[in-house]
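Participant: here is the input, now give the coordinates:
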Amino acid sequence: MIISHDVSGAGPAVVLLHSSVCDRRMWDPQWQPLVDAGYRVVRCDFRGFGDTPLADAPYSASADVLSLLDHLGIETAAFVGASYGGRIALTIAALRPAAVSALALLCAAKPGHQPSDALLALDAEEEELLEAGDIDGAVELNVRTWLGPEADEPTRELVRRMQRHNFEVQLAATVGPQKEDVDLARVTAPTLAVGGAHDVPDFREIAASLPALLPNARHQELPWAGHLPNLERPAEVTELLKAFLQESLAGR
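Facilitator: So this is what the prediction gives:
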């Protein structure tokens, strides 16, 4: 199966991978500016998100993305990954280093990360709400947790819609993605690891740790950001991404 996706533009390929709170609509603010900047931009929905149906057997999210790129005839791409999408981007960069020209990671998760007690407690609170049938409560928990103080009400409503759809689809799931342990030392792409000062500590710490784990990475923390900075200050993050891509892909 080819996962649901959009593709537009011409030039070096840039692939946008969404957070598990969202779907590919989270990239609406960056979509056209990146196309206009001269990139062939691809965004997709992982299985059970957006327009991509649930899987009926164990699967690999990274393999799904690589299959999509093969389907589109893209051999090399820059990846922009948010949270869970960042983890998948890192996995792809470790499994197929030659396929990744640059990595921009926004509050990314990391393969093999052991969650803190605080993050485990958050997961348990969400699970308790869902088991009680309180989808509204679970949605609001995620909106409160993952959006920082800069997010306006239309942004919060968009995240509510995306998260609610995810819950409604995924509550019927019987299988999930396969666990993928990778060697991050294999990542060769220039990497920008962005953290948010208002984010959950796990993700701030992951962003700060990546320059010590990857051979060509730098860390930048945004003092105003929560977990989804591209939705909280869209124009600012768009310019940050364009500058990083221009620098990293010069001459390619």
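
Participant: alpha carbons only for contacts and neighbour counts from here, please
Facilitator: Fine.

Participant: quick one, helices of the stretch 101-250 of the chain?
Facilitator: Per DSSP state H, counting those that start in this stretch, the stretch 101-250 of the chain carries helices over the ranges 117-131, 135-146, 153-170, 201-213, 229-232, 234-249.

Participant: quick one more, to check against the first:
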Amino acid sequence: MTLAHDVTGDGPAVLLLHSTVVDRRMWDPTVPALVEAGFQAIRCDLRGYGDSPPATELYNDADDALDLLGTDPFTIIGSSGGGRVALEIAARYPGLVTALVLLCSAGDNLFPGPGLRAFWDRENALLEAGDIDGAVDLNVTQWVGPEASDQTRDSVRVMQRHVFDLQMAVPEEPPQTTYEYDYADIAARMLLVTGAHDFPEFGAVADDLAAVHPSATRVHLPWAGHLPSMERPDLLNPILLEFLK
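Facilitator: Got it, this is the predicted structure:
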């Protein structure tokens, strides 16, 4: 299956991988800035998000995303769960990924603490009780930082609701194909961005990566929640473009 995606602009390719709270529409504030700076933006919906239906057979998110790219080197910007996919691609194919931007990224080295576990338990309880709206509101409250506009919160609410509707319509999602890889093998320049209003586990993922890759650029945003590219694109886009250039 080819993932739902769109390609905008010309120039060096930048693959945009969305958070698993939302879908590729999260990059609406980012794509114009990339294109104006001379990049080609390729954004996709992973399976079970946006316009991509849930998987019905064995699959792998990284393989799906790679199918959208050619053989030329490219950059990846990954948010949260999309960051985990970006890390897998960069580790498995270090010769292809020239730069890697991770925004509040998850990863194989994410170990949930009590707060994150409590959030997941509350979300699961609401979904099991059939309170989809309550689960959506919980996610918007948790993941969107305090400086986001009401319009941004509404956008996240619409996307999160669509995620639940898509994924709950499938009795059971098939497993992903897994591969052996090591984050130490990543050769790309790396920008690691985290937010002060996010769960600390995502900061720990970035800190662990910075320890393995001491040349990585580490940025901690005092104003940001979990989705800084949506919350304050006016502040984040210049950081992204400065790094990519």
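
Participant: quick one: the residue nearest the centre of the second structure and residue 180 of the second structure, what's the gap?
Facilitator: Compute the mean C-alpha point of the second structure, and by CA atoms, centre = their mean the closest residue is residue 79, 2.4 Å away. In this view, residue 79 of the second structure and residue 180 of the second structure are 22 Å apart by CA to CA, to the nearest Å.

Participant: what lines up with residue 97 of the first structure in the second structure?
Facilitator: In the second structure, residue 97 of the first structure lines up with residue 94, judged by TM-score structural alignment.

Participant: tally of neighbours for that match?
Facilitator: Using other CA atoms under 10 Å, residue 94 of the second structure has 17 neighbouring residues.

Participant: for it, give me its contacts.
Facilitator: The contact partners of residue 94 of the second structure, by CA atoms under 8 Å, 6 or more residues apart in numbering, come to 185-188.

Participant: let's have those residues in CSV, adding distance to residue 39 of the second structure.
Facilitator: Below are the contacts of residue 94 of the second structure laid out as CSV (distance: CA to CA, whole Å):
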residue, distance to residue 39 of the second structure
185, 26
186, 22
187, 21
188, 17
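
Participant: so which of those residues persist in the first structure?
Facilitator: Using both residues aligned by TM-score structural alignment, their matches' CA atoms under 8 Å, the first structure keeps these contacts from those: 185-188.

Participant: between these, which has the most around it?
Facilitator: residue 186 (24 neighbours).

Participant: would you quantify the distance from the equivalent of residue 112 of the second structure over in the first structure to residue 200 of the first structure?
Facilitator: Alignment note: residue 112 of the second structure maps to residue 115 in the first structure; criterion TM-score structural alignment. Counting by CA to CA, the gap from residue 115 of the first structure to residue 200 of the first structure is 11 Å.

Participant: those two: which is more packed in?
Facilitator: Set residue 115 of the first structure next to residue 200 and count neighbours by other CA under 10 Å: residue 200 wins out with 18 against 12.

Participant: what residues are up against residue 138 of the second structure?
Facilitator: So residue 138 of the second structure contacts residue 123 (CA under 8 Å, 6+ apart).

Participant: whoops, I mixed them up, residue 102 of the second structure
Facilitator: 77-80, 83, 190-193.

Participant: looking at those, which two lie furthest apart in space?
Facilitator: The span of the contacts of residue 102 of the second structure, defined through CA to CA, is set by 80 and 190 at 15.1 Å.

Participant: so which helix or strand takes in residue 77 of the second structure?
Facilitator: Using DSSP states H and E, residue 77 of the second structure sits in strand 74-79.

Participant: specify the local secondary structure of residue 90 of the second structure.
Facilitator: Per DSSP: H, G, I helix; E, B strand; the rest coil, the secondary structure class of residue 90 of the second structure is helix.

Participant: how near is it to residue 57 of the second structure?
Facilitator: Residue 90 of the second structure is 24 Å from residue 57 of the second structure, by CA to CA.
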